[in-house]
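Visitor: Attaching a predicted model along with its sequence, questions to come.
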Amino acid sequence: MGTALYFDYRSFQSLSDPIGKVDIEDLERIHVWITAAFVGLWITGITLIYIRTGFQLEAFSPKLWTKISIMVLMTLNSFMVGAFIRPMMRNNMMRPMISLPPMQFAVATQVAVVSLFCWSSGLLLGSSAALKTAPWDVLLVIFPIWFAVLTIGGHLTIVFVRRRALGHFAAPAE
């Protein structure tokens, strides 16, 4: 979790810096590490589900279904990093991310938002005693709202940062 969030944070801090070879190498190294971690999470998770439920669906709690859903979303997001973000960064080497075409930048932002949502939601589910036994009517409100807040907040932040940075780049030198 820390590795992914650190890379997302570092990427946000360097939006105006040209994408360098080191950035791409770091992403590729981190992506391999996270992929290996996901394999481990799936193996241990499926094992624990079997031990606790025997794969009897009626024994699955709302929290367990939520955790499985978040893990599926996190895995799909990892595929997006491999299929879209890595090639996009390679294709735009020496160009600041903030100057990418709006659609590419929006997709990259959403991939980062999904990452933040998944990691923070997993942490919340794992650490909250209240959510341990929360019914569907609680979980089906909390997590979509959390996803919407992060998505809207993330994109508004990026729009603000992008406009400010691109305006700064376009300003005449004094």
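Guide: Noted; the coordinates are in hand.
Visitor: going forward, measure contacts between C-alpha atoms and count neighbours the same way
Guide: Noted.
Visitor: Spatially central residue in the chain, please.
Guide: The centre of the chain sits closest to Ser115, judged by Cα atoms, centre = their mean, with a distance of 1.0 Å.
Visitor: Quote the end-to-end distance of stretch 89-109.
Guide: 13 Å (Cα to Cα, to the nearest Å).
Visitor: ok, and for the helix ranked longest in the chain, which residues are buried?
Guide: Selection of the longest helix in the chain by residue count, based on DSSP state H, yields helix 136-170. By neighbour count on 16 or more other Cα atoms under 10 Å, the buried set for helix 136-170 is 139, 143, 147, 150-151, 154-155, 158-159, 161-162, 165.
Visitor: Just send the residues you listed back as JSON lines, with distance to Ile24 too.
Guide: Converted to JSON lines, the buried residues of helix 136-170 look like this (distance: Cα to Cα, whole Å):
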{"residue": "Leu139", "distance to Ile24": "37"}
{"residue": "Phe143", "distance to Ile24": "32"}
{"residue": "Phe147", "distance to Ile24": "28"}
{"residue": "Leu150", "distance to Ile24": "25"}
{"residue": "Thr151", "distance to Ile24": "25"}
{"residue": "Gly154", "distance to Ile24": "23"}
{"residue": "His155", "distance to Ile24": "23"}
{"residue": "Ile158", "distance to Ile24": "21"}
{"residue": "Val159", "distance to Ile24": "24"}
{"residue": "Val161", "distance to Ile24": "22"}
{"residue": "Arg162", "distance to Ile24": "21"}
{"residue": "Ala165", "distance to Ile24": "22"}
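Visitor: another structure for you, compare them:
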Amino acid sequence: MKSRDVWSLISKDVIKTNPEWKQKTYIQCENKWKDIKRKYMETKDHNNKSGNDPKTCKFYEDLEEVLGEKPCVKPVSLASNFNKRHRTIINSKEQNDFDEIFEDFESSTSQSEGLLKKKRKMTRVERELKDWSAALLADAKVREEARERRHREVIAESKVAIDIYKEMMGKLIDKL
């Protein structure tokens, strides 16, 4: 779907939930979302700076739960020229020492990232999505079993009808 279509569906849903918002277009809904997300990002950046008093914004907790660990808010990795800068300064003997230290640093950070990922708790939205998908899978399984049962019943009825047809045809042939 195109972004325009998604925001159009959202605006229609907003109008259904609150009839006072009849004049809200999909563009206004999209702009409102962008504004809320921008304010959240500004607040998040402010709170991540050392020495700043913590700030909050409207829907901060909800957005933190939904967007808190997403790459758009918390990047997976950052680009750096750290390696390039130091390689030009260090001579060949120190270069080997630096490579060993850098490899140790890379392996320790990858191990610590793995530990952090294991300890991360699921958000409320993730738990609800997990429960919802489990319910959908269970429902799909029940529907598939019902479809198979109906198929077996149709096949059985067809076999009975074919047997009756053969029997009647046999009687007709015997009369001739």
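Guide: Received the coordinates, thanks. Owing to the predicted nature of the structure, the values given are computational and were not obtained by experimental measurement.
Visitor: Next, the TM-score between them, please.
Guide: TM-score for the superposed pair, counting by TM-score structural alignment, normalised by the length of structure 1: 0.25. Supporting figures: 68 aligned residues with a Cα RMSD of 4.7 Å.
Visitor: Please list all residues in contact with the residue nearest to the centre of structure 1.
Guide: For Ser115 of structure 1, the contact set (Cα atoms under 8 Å, 6 or more residues apart in numbering) comprises 4-5, 74, 77.
Visitor: Pull up the gap between it and Ser121 of structure 1, please.
Guide: 10 Å.
Visitor: Look up the closest residue to Gln110 of structure 1, ignoring the ones flanking it.
Guide: Thr151 (7.0 Å; Cα to Cα, 6 or more residues apart in numbering).
Visitor: give the contact list for that neighbour.
Guide: Contacts for Thr151 of structure 1 were tallied using Cα under 8 Å, 6+ apart; they are 110, 113-114.
Visitor: and which of the residues you listed is nearest Ile70 of structure 1?
Guide: Nearest to Ile70 of structure 1, judged by Cα to Cα, of these is Val114 at 9.7 Å.
Visitor: In this structure that closest one contacts Asn77, no?
Guide: Yes: between Val114 of structure 1 and Asn77 there is a contact at 6.9 Å, judged by Cα atoms under 8 Å.
Visitor: which one of the two has more residues nearby?
Guide: Val114 (22 against 19; other Cα atoms under 10 Å).
Visitor: hey, where'd the strands end up in structure 1?
Guide: Remark: no strands are assigned in structure 1 by DSSP state E.
Visitor: Repeat that for structure 2.
Guide: Under DSSP E, structure 2 gives no strands.
Visitor: Select the longest helix from it.
Guide: If you go by DSSP H, structure 2 has its longest helix at helix 124-175.
Visitor: packing partners for it?
Guide: Counting contacts by 3 or more Cα pairs under 8 Å, 6 or more residues apart in numbering; DSSP states H and E, helix 124-175 of structure 2 packs against helix 60-67.
Visitor: tell me the angle of the helix it packs on relative to helix 124-175?
Guide: If you take axes from the mean of the first three to the mean of the last three Cα atoms, to 10 degrees, helix 60-67 of structure 2 sits at 50 degrees to helix 124-175.
Visitor: residues of helix 60-67 of structure 2 that come out buried?
Guide: 60, 64, 67.
Visitor: From the contact counts, what lies against that helix?
Guide: helix 26-48, helix 124-175.
Visitor: So which of these is nearest Gln111 of structure 2?
Guide: Among the helices and strands packed on helix 60-67 of structure 2, helix 26-48 sits nearest to Gln111 of structure 2 (Cα to Cα), with 23.8 Å.
Visitor: Pull out the buried residues from that closest one.
Guide: 26, 29-30, 36-37, 39-41, 43-44, 46.
Visitor: Could you name the helices and strands sitting against that helix?
Guide: helix 3-17, helix 60-67.
Visitor: change it to 6 Å
Guide: Contact here means 3 or more Cα pairs under 6 Å, 6 or more residues apart in numbering; DSSP states H and E; on that basis helix 26-48 of structure 2 packs against helix 3-17.
Visitor: buried set for the helix it packs on?
Guide: 7-8, 10-12, 14-15.
Visitor: For that helix, enumerate the helices and strands it packs against.
Guide: Using 3+ Cα pairs under 6 Å, 6+ apart, helix 3-17 of structure 2 sits against helix 26-48.
Visitor: and the helix it packs on with helix 60-67, angle?
Guide: Going by the same axes, to 10 degrees, helix 26-48 of structure 2 makes 100 degrees with helix 60-67.
Visitor: one step back: tell me the one of the buried residues of helix 26-48 of structure 2 nearest Lys119 of structure 2?
Guide: The closest of these, once distances to Lys119 of structure 2 are taken by Cα to Cα, is Lys44, at 21.9 Å.
Visitor: what's the spacing between Val14 of structure 2 and Tyr26 of structure 2?
Guide: Taken as Cα to Cα, the span from Val14 of structure 2 to Tyr26 of structure 2 is 10 Å.
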